[in-house]
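1. only geometry, no sequence info:
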């Protein structure tokens, strides 16, 4: 389980606004004649690290569990799944703040004072890090268990099903397909990371830490190969495959959208096919 105690979306929204006010002032605040830009680079690194903390704090709400420690004389459960509407709100926040291009972190007037290149790789690491945490087997296992337990003893409270979460995630990450829009380079990188992580769920089995560590770090044990995770992931890949094929047949992707976008989508189809139908070399 993952212990949650506040409104992560609200807190992170305010936190991001503060970061976005800070970044345009970093050059001025660190300026000192005769000094290099080491202080600027360090502060910029602290900003991106804080961004990462905000995003991961929100991500914990998806498949998250509230902990209310009690003794036998106190009524009610100790562990309660985060309500479905809060989980959806968390995912909506991440779609908007974590999975779109962070232009406010990419000002060349700032970046080119301490590096000649590296921004794309930094954004890739940040974004795919959040995405991979969302698609962690333990998180999916908690969503599945909440649904299964509610089917046995319904509480009347809506459960955020794993299938709904995966569909919502796919719809957001690949929203350009419905719009017939060009896909920018950083978004293309993130979409490849999504396909890659689904591929990992189809082939890899997570290693369980020792029981003592599992309880401390909130690790949720799951045997992926025997759970519903792989059927759900296979279904997501098949749906995405179909959506990309349909998009490529429509006018925007056949005529007006840039070549890099079309090549990206064609490449995604090949990657998905390799996952769904692996062949020996």
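-> In hand now; what should we look at? Keep in mind that this is a model prediction, so the values were computed, not measured. Residues are numbered from 1 along each chain as shown.

2. When you work out contacts or count neighbours from here on, use the C-alpha atoms and nothing else.
-> Noted.

3. wait, doesn't residue 57 sit right on residue 8?
-> Yes: between residue 57 and residue 8 there is a contact under Cα atoms under 8 Å: 6.2 Å.

4. Would you mind naming the helix or strand containing the residue nearest the centre of the chain?
-> The centre of the chain sits closest to residue 131, judged by Cα atoms, centre = their mean, with a distance of 2.4 Å. Residue 131 belongs to helix 119-134 when assigned by DSSP states H and E.

5. Identify each buried residue in that helix, please.
-> In terms of neighbour count (16 or more other Cα atoms under 10 Å), helix 119-134 has its buried residues at 119, 123-124, 126-131, 134.

6. Who are the packing partners of it?
-> For helix 119-134, the packing partners by 3 or more Cα pairs under 8 Å, 6 or more residues apart in numbering; DSSP states H and E come out as helix 38-59, helix 185-203.

7. neighbouring contacts of the last one?
-> Counting contacts by Cα atoms under 8 Å, 6 or more residues apart in numbering, the residues outside helix 185-203 that touch it are 99-101, 120, 123-124, 127-128, 131-132, 135, 137, 173-174, 224, 229-230, 233-234, 237, 261, 264, 268, 271-272, 275.

8. Tell me the buried residues within these.
-> The neighbour-count criterion (16+ other Cα under 10 Å) marks 99-101, 123-124, 127-128, 131, 135, 137, 173-174, 224, 229-230, 233-234, 237, 261, 264, 268, 271-272, 275 among the contacts of helix 185-203 as buried.

9. alright, now check it against this:
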């Protein structure tokens, strides 16, 4: 938690270091009693990964966020001011270097070989997809649009935000030689799933009494379409630099998927498939792969395959 200096990036960096220490203790801490199953080991691994997701989402909250201070008539200053562009960009950069890089310190064959025959790749995807889905939350995007509309170039522009996220997810494309492993391929496919939902998902319906303007400016779909076109161009340049058949097949498949995402013939909209918009802040209950009790102030999340 960012207690004291309220620096979410700094506090989360320290939190991750603590989790890395915990990861080294899991096996000795849960295997002291001979003859016992490895249930505690599996449970603690899932909870550790769940804590990692919560801490990464702590950083994601800076994007599109506001600094608030209680104000009354006669007091100087504003009650709400956008988080500075520099802090928001730093948050996305931190996530690119921590949340969207495979957390190898969580992938210990000595642990995984004791608790499951398969599931490590899916477990990491679920965790990373949870952070990615939260970061690309439509409410967050709407706040970025409004911040730019009100405050101009001093804010973190939505197009810049989406570009930064795309580059973080697809950072291999800028290298001279390209290899993308199974963990990264999974994350990149999760990104495409999110983009597809933004472009081709059903338009939400508002609860009764909520003004239509709450839906925002309608920029989300065209901006994501532009991101898909930019990604397709980058992949076209990158394919000749691939170093193995798996990476080439993955990138060629991604280009095919982008073409389908951008072609309305492949994405018919159901006549009665509207989604009711939930009003509120970003909701961790909606994040894929997390199961937990969210009725308390301190939810207890577990990441499972």
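-> Yes, it's here. Since the model is a prediction, treat every value here as computed from it, not as a measurement.

10. circling back: just give the nearest non-adjacent residue to the residue nearest to the centre of the first structure, would you?
-> In this structure, residue 131 of the first structure finds its nearest non-sequential neighbour in residue 194, 7.2 Å apart by Cα to Cα, 6 or more residues apart in numbering.

11. Please say which position in the second structure the one you found maps to.
-> Using TM-score structural alignment, the partner of residue 194 of the first structure in the second structure is residue 191.

12. check contacts around the alignment partner in the second structure of residue 228 of the first structure.
-> Using TM-score structural alignment, the equivalent of residue 228 of the first structure in the second structure is residue 219. Shown in contact with residue 219 of the second structure (Cα under 8 Å, 6+ apart): no residues.

13. Quickly note the distance from residue 219 of the second structure to residue 143 of the second structure.
-> As judged by Cα to Cα, to the nearest Å, residue 219 of the second structure and residue 143 of the second structure stand 12 Å apart.

14. Identify the contacts common to the two.
-> With Cα under 8 Å, 6+ apart, residue 219 of the second structure and residue 143 have no common neighbours.

15. which one in the first structure is aligned with residue 143 of the second structure?
-> Taking TM-score structural alignment, residue 143 of the second structure has residue 142 as its aligned residue in the first structure.

16. Test my guess that that match contacts residue 60.
-> No: under the criterion of Cα under 8 Å, residue 142 of the first structure is not in contact with residue 60, lying 11.5 Å apart.

17. what about the helices in the stretch 151-281 of the first structure?
-> Assigned by DSSP state H, counting those that start in this stretch, the stretch 151-281 of the first structure shows helices spanning 162-173, 176-179, 185-203, 211-217, 229-249, 251, 259-276.

18. One more: the stretch 1-150 of the second structure?
-> Going by DSSP H, counting those that start in this stretch, the stretch 1-150 of the second structure shows helices at 8-30, 39-60, 85-98, 109-115, 120-135, 138-151.

19. mean deviation of the fifth one from the first structure?
-> Using mean Cα distance after the TM-score superposition for the first structure, helix 120-135 of the second structure ends up 0.9 Å from its aligned counterpart in the first structure, as a mean over the superposed pairs.

20. Just the residues contacting the helix holding residue 131 of the first structure, thanks.
-> The contact list for helix 119-134 of the first structure, computed with Cα under 8 Å, 6+ apart, reads 52, 55-56, 59, 62, 98-99, 106, 111, 139, 186, 189-190, 193-194, 197.

21. just those now: which is nearest residue 211 of the first structure?
-> residue 139 (17.6 Å; Cα to Cα).

22. That closest one and residue 91 of the first structure: what is the separation?
-> 13 Å.

23. Now do the shared contacts for those two.
-> Contacts common to residue 139 of the first structure and residue 91, judged by Cα under 8 Å, 6+ apart, are residue 62.

24. My guess is residue 94 of the first structure contacts residue 55. True?
-> Yes: between residue 94 of the first structure and residue 55 there is a contact under Cα under 8 Å: 6.9 Å.

25. What number of residues are in the vicinity of the nearest residue to residue 84 of the second structure once chain neighbours are set aside?
-> In space, and not counting its chain neighbours, residue 84 of the second structure is closest to residue 155: 6.7 Å by Cα to Cα, 6+ apart. By other Cα atoms under 10 Å, the residues close to residue 155 of the second structure number 21.
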